[in-house]
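Colleague: Give the three-dimensional model of this entry:
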Amino acid sequence: MKIATFGSCLSRFTAMNYARMFRGEIVGAVYHNRIDRFVRTYVRNEVPELPISEFVKANYDQSTSKLKVMVDNQMMNGTLGLHGVAKGRPGFMTAIEEQLDLVLLDNYVDIIARQCHLQGYPSGGIFANPRELPQLQGRLVLDAEYLDMKEAVAYWGELINWIRARQRGTKIFFLNFPMKHHHNALMAERTTEFASLFASKRVNVVPLMEVPPSLVRTPSHFSPAYYSMLAGYIRYVTRHKRNEQPTAEERADDVLVA
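Modeller: This is a model prediction of the structure:
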């Protein structure tokens, strides 16, 4: 089973647990690309990426490893679509043009991220912390506002259409990122607003499932049990919809009591 993800750790860790529990491999993963930027840059081909050369000149690779990974994950000449993917796998941008079995999507970045824009470049921006790039101080400017949730929903509809055109028979699930536990009340409000606005007949929308306090590790990362639960839910839905019959091994485990 070939699996691809788009979003954050929520979709990827759920995919990892799904692959472990039900056999499969992750062949592509887009990480930390805000939906408006991705659609405008790679779906519409409307605005270019920020040139990675500007970050190289700013010695971004000598800053925190986290920053380098974050920037590279948003660059075609970097690791776009390849985050955490095993060597030799095609990556999201190639795999999405081939037949996949399962695609998992989530909206974490759209909830929490304000983007940066580099003065002098009419680009779709980038998700990064300007304070970690002092060489670009004054040029790399953080947006004042977050992405409007109604706009985010519209962009998601566009991305889903783009994916579905390439993956007609593929099982696609959208996971609403849970934020009720977040220390920032605005984040909790935004995730609830998005979930109330978003609906799709082209993908399976997983209901917003809040995380019990015992399973919260950080504001954006959870215990493996939570990801396993989501993987099990996805498995249940896919099997139920196609009326899949139990395997011989599962039937052998059945015990009949008179």
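Colleague: switch to C-alpha atoms for all contacts and neighbour counts from now on
Modeller: Will do.
Colleague: Give me the distance between the nearest residue to residue 46 once chain neighbours are set aside and residue 123.
Modeller: Closest residue to residue 46 apart from its sequence neighbours, by C-alpha to C-alpha, 6 or more residues apart in numbering: residue 40 at 5.3 Å. Note on residue 40: its distance to residue 123, by C-alpha to C-alpha, to the nearest Å, is 9 Å.
Colleague: Here is a second sequence; please produce its structure as well for comparison:
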Amino acid sequence: MSNILTFGSCLSRYIARSYKRLYSGEIISSVYHNRSDYFVESFITNVQKPVDNSTISELALNHSNADEDSINILENQTLARCGMHKVDTVENIFSLIEKNLYDIIFIDNFMDIAAKLSHCGDEKVFLRPQDYTNYSLKYKIGDYISTTKSVESFNLIIDYFKKRNPKAKIFFFFFHFPWNTYENDEQRKKRSLSFF
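Modeller: This is a model prediction of the structure:
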């Protein structure tokens, strides 16, 4: 039985679930809502401090828009809960990596295609502005990540995983997020195709 990590979005998660059903395995960690540059700068190069409880406590949920994912989005970008998106584990991804408990990693680039990070000074974080009543008092929406920066960041992420467990199998390039799932969204299609 293989232990599986996922990094990206529902695409990696669904592939992992299918693998689990077909070949037997367990999804032990799932990193959602982390754009590649955020993950690198917050957890690998430590250029910026990751989101913490003070950031979370300062945001006021807009209850007419917010849902269960609103909190999950933030928590999955914290050091304490990164990789704990809807999995039955009490350990974050970094603890599991340290113990070399993973055999397979599925990675997709949906967040890099679709997400703009929010900025407050030097702090960067992925937020959905409509989820918070006080968003505009503190944050401004940034730009999309460039394809070059995305490739650089994913290279660092893959190296990070491989150095800690050289035997792990990593699947990434085959799981480029399919633009045709948003065929009526020309901007999303253009962004996705720019990564080829």
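Colleague: re the thing from before, wait, isn't the residue nearest to residue 46 of structure 1 in contact with residue 34?
Modeller: No. Residue 40 of structure 1 lies out of contact with residue 34 (C-alpha atoms under 8 Å); the separation is 10.3 Å.
Colleague: Neighbour count for those two, which is higher?
Modeller: residue 34 (26 against 18; other C-alpha atoms under 10 Å).
Colleague: and that one, what does it touch?
Modeller: Residue 34 of structure 1 makes contacts with 109, 110, 113, 127, as judged by C-alpha atoms under 8 Å, 6 or more residues apart in numbering.
Colleague: again with residue 137 of structure 1
Modeller: 130, 131.
Colleague: quick revisit: what do residue 40 and residue 123 of structure 1 both touch?
Modeller: Counting by C-alpha under 8 Å, 6+ apart, the residues touching both residue 40 of structure 1 and residue 123 are residue 47.
Colleague: Can you give me the neighbour number for the residue lying closest to residue 85 of structure 2 once chain neighbours are set aside?
Modeller: Spatial nearest neighbour of residue 85 of structure 2, excluding adjacent residues (C-alpha to C-alpha, 6+ apart): residue 30 at 5.5 Å. Using other C-alpha under 10 Å, residue 30 of structure 2 has 27 other residues around it.
Colleague: go on, residue 186 of structure 1?
Modeller: Residue 186 of structure 1 has 14 nearby residues by other C-alpha under 10 Å.
Colleague: mind listing what's buried in the host helix or strand of it?
Modeller: If you go by DSSP states H and E, residue 186 of structure 1 is part of helix 185-197. Buried residues in helix 185-197 of structure 1, counted by 16 or more other C-alpha atoms under 10 Å: 187, 188, 190, 191, 192, 194, 195.
Colleague: again with stretch 165-178 of structure 2
Modeller: 165, 168, 170, 172, 176, 177.
Colleague: Relative to residue 105 of structure 2, how far out is the third one?
Modeller: When C-alpha to C-alpha is applied, the distance between residue 170 of structure 2 and residue 105 of structure 2 equals 5 Å.
Colleague: quick one on the thing from earlier: which one of the buried residues of helix 185-197 of structure 1 sits closest to residue 85 of structure 1?
Modeller: Each of the buried residues of helix 185-197 of structure 1 was scored against residue 85 of structure 1 by C-alpha to C-alpha, and residue 191 proved nearest at 27.6 Å.
Colleague: thinking again about what came up before, pretty sure the residue nearest to residue 85 of structure 2 belongs to a strand, no?
Modeller: Yes. Per DSSP: H, G, I helix; E, B strand; the rest coil, residue 30 of structure 2 lies within a strand segment.
Colleague: what does it align to in structure 1?
Modeller: Under the alignment by TM-score structural alignment, residue 30 of structure 2 pairs with residue 29 in structure 1.
Colleague: Now for its match: which residues touch it?
Modeller: Counting by C-alpha under 8 Å, 6+ apart, residue 29 of structure 1 has contacts 4, 5, 6, 7, 12, 81, 82, 83, 84, 85, 91, 92.
Colleague: which residues of structure 2 fall in helices?
Modeller: 10-23, 36-39, 53-58, 68-75, 93-98, 110-114, 135-138, 147-164, 186-193 (DSSP state H).
Colleague: Any chance of JSON lines for those, columns distance to residue 121 of structure 2?
Modeller: Shown next, in JSON lines, are the helices of structure 2 (distance: least, C-alpha to C-alpha, whole Å):
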{"stretch": "helix 10-23", "distance to residue 121 of structure 2": "30"}
{"stretch": "helix 36-39", "distance to residue 121 of structure 2": "15"}
{"stretch": "helix 53-58", "distance to residue 121 of structure 2": "13"}
{"stretch": "helix 68-75", "distance to residue 121 of structure 2": "18"}
{"stretch": "helix 93-98", "distance to residue 121 of structure 2": "27"}
{"stretch": "helix 110-114", "distance to residue 121 of structure 2": "21"}
{"stretch": "helix 135-138", "distance to residue 121 of structure 2": "9"}
{"stretch": "helix 147-164", "distance to residue 121 of structure 2": "20"}
{"stretch": "helix 186-193", "distance to residue 121 of structure 2": "26"}
